[in-house]
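Asker: sequence first, then the predicted structure:
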Amino acid sequence: LAGAGSGARAALRAAGHEAVTTVLALAPRLPEDDDPAAEPEPVRHLAGRHVLLVHGTDDRRTDPELSFRLAERAKKANRDVCRFEAHTDGHSLRRYRSEILALSCDFTLGSLCGLPYARTVEDALAAPPPLGLRMPLAAGFGETLRG
């Protein structure tokens, strides 16, 4: 499943379905957690799934820290969770569009087809929190993948 914004939240929520093995969530629009009585977004159903979150650090529509906290909780239930930050990018993730496309393709091909992940993705999945959940998306990512 893949989604952006509210669609990313929907993809994360629907990941509990038995047919889902991989989730790609771009700038997920998550509810503010300023209400201490509010239930946090669920993450247990992400166990056994490959999960990639990408968020722009300058997103003004949804706080990037919320996706970090969700990823942090999800990583406790599932080691196959990673999160990349597109520095100075906003909610639409336009500034690093080609890098995000390359990252998304690499993650999807690795997760669904069993192809080897790029070293950056391998490192993000293997790194303990917070390192693998605050991975900077390097400008030009994907150029080396294309040769």
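Answerer: Received it, and whenever you're ready, just let me know what you need. On a predicted model such as this, the values are computed, not experimentally measured, just so you know.

Asker: drop to CA atoms for contacts and neighbour counts, all remaining ones
Answerer: Fine.

Asker: tell me the contacts of the nearest residue to residue 66 once chain neighbours are set aside?
Answerer: Leaving out its chain neighbours, the residue that sits closest to residue 66 by C-alpha to C-alpha, 6 or more residues apart in numbering is residue 30, at 6.6 Å. Residue 30 is in contact with 6, 9, 41, 62, 66-67, counting by C-alpha atoms under 8 Å, 6 or more residues apart in numbering.

Asker: looking at the residues you listed, which has the most residues close by?
Answerer: If you count neighbours using other C-alpha atoms under 10 Å, the busiest of the contacts of residue 30 is residue 67, which has 24 neighbours.

Asker: please, which helix or strand holds that one?
Answerer: Following DSSP states H and E, one finds residue 67 within helix 64-77.

Asker: by contact count, what packs against that helix?
Answerer: strand 50-56, strand 81-86 (3 or more C-alpha pairs under 8 Å, 6 or more residues apart in numbering; DSSP states H and E).

Asker: coming back round to it: most widely separated two among the contacts of residue 30?
Answerer: For these, with distances taken as C-alpha to C-alpha, the pair at the greatest spread is 41 and 62 (14.3 Å).

Asker: near residue 56, how many other residues are there?
Answerer: Neighbour count for residue 56, taken as other C-alpha under 10 Å: 26.

Asker: below is structure B, check it against A:
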Amino acid sequence: MGEETGACGVGSALVTRAAAARTVDAAVLVLHGGSVDGLGAPRRWNLAAARMRPFTRGIERATAGGEVFVGEVRYRHRGWNGDREDAARDARRAVDELGRRVGEVPVVLVGHSMGGRAALRAAGHPMVRSVVALAPWCPEHEPVAQLRGRRLVLVHGDRDRTTDPRASWQFAARAAEAGALPSTVVMRGGDHPMLRRAGDWHRLTVSLVTGLLGRTPLPPVVAERFSGGTAGPDPSEW
């Protein structure tokens, strides 16, 4: 692994931990969680970002040699901050920077908590094809029109006390009505930090990402939803 570097200089929203392949035909961007409010800059080694490192490393290992760019989104502020929706703005900015760096390739966004909300908001970007949202923050009136034509997988632990799993299932149902293709998975015993059954969270996420990239088969519980058109509010169990 190389040192973390901004892809486009100071103030970049796109961070890569390793040199990108000369030829890239797909990309994955990972978005960590944050807070409801907070205008201060996140610390470089904050816990939310650190929690996503095993996911990033797992995706890097699974796609090594496969011409897949794997990067992370750097936020300018710790919080979502209401109508400012800072994390979503940074997510879109990171995808724009990615396009300038490697060209217009299909992108999978992987986000946890606030990062899941940011990924779902940023999914309207023309380069984004799929989103894996882990314990996402899905407020009641969160927009879904931007998700038309996108494949979504929302994974939520049933012991989450920070974001509501039921909100994820309701969001998925509304996204389906808007023309998205969502699938929902409940992680039995899973909590918000994804520390309970941590290995299962990691393995499922990597499998989802490689499946959405077309490198490996999707997990059966998700593949059945996508192929059968049965996506809805009732989650599959993991």
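Answerer: Received it, and whenever you're ready, just let me know what you need. Everything numeric here is computed off the predicted structure, so don't read it as measured data.

Asker: returning to what we had before: and the residue nearest to residue 66 of the first structure, what pairs with it in the second structure?
Answerer: With TM-score structural alignment as the criterion, the equivalent of residue 30 of the first structure in the second structure is residue 138.

Asker: the second structure: helices as residue ranges?
Answerer: Using DSSP state H, the helices of the second structure run over 47-63, 86-102, 114-122, 165-177, 198-212, 220-228.

Asker: closest to residue 31 of the second structure out of those?
Answerer: Here helix 114-122 is closest among these (C-alpha to C-alpha), at 4.7 Å.

Asker: in the first structure, what range does the closest one match?
Answerer: Using TM-score structural alignment, helix 114-122 of the second structure pairs with 6-14 in the first structure.

Asker: now do the buried residues in the matching stretch.
Answerer: For stretch 6-14 of the first structure, the neighbour count (16 or more other C-alpha atoms under 10 Å) marks 6-13 as buried.

Asker: swap in stretch 92-100 of the first structure?
Answerer: 92-93, 96, 98-100.

Asker: where in the second structure does that stretch align, residue-wise?
Answerer: Mapped onto the second structure using TM-score structural alignment, stretch 92-100 of the first structure covers residues 193-201.

Asker: distance from the chain centre to the matching stretch, please.
Answerer: The chain centre lies 16 Å from the centre of stretch 193-201 of the second structure; the measure is C-alpha atoms, centre = their mean, to the nearest Å.

Asker: ditto for stretch 135-154 of the second structure
Answerer: 11 Å.

Asker: before we move on, back to that, could you dump the helices and strands packed on helix 64-77 of the first structure to a markdown table with distance to residue 20 of the first structure?
Answerer: What follows is those, written out as a markdown table (distance: least, C-alpha to C-alpha, whole Å):
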| stretch | distance to residue 20 of the first structure |
| --- | --- |
| strand 50-56 | 9 |
| strand 81-86 | 14 |
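
Asker: okay, the residue nearest to residue 66 of the first structure and residue 8 of the first structure: tell me how far apart.
Answerer: 9 Å (C-alpha to C-alpha, to the nearest Å).

Asker: so who does residue 78 of the first structure touch?
Answerer: Here residue 78 of the first structure is in contact with 46-49 (C-alpha under 8 Å, 6+ apart).

Asker: list only buried entries from these.
Answerer: By 16+ other C-alpha under 10 Å, the contacts of residue 78 of the first structure give 46-49 as buried.
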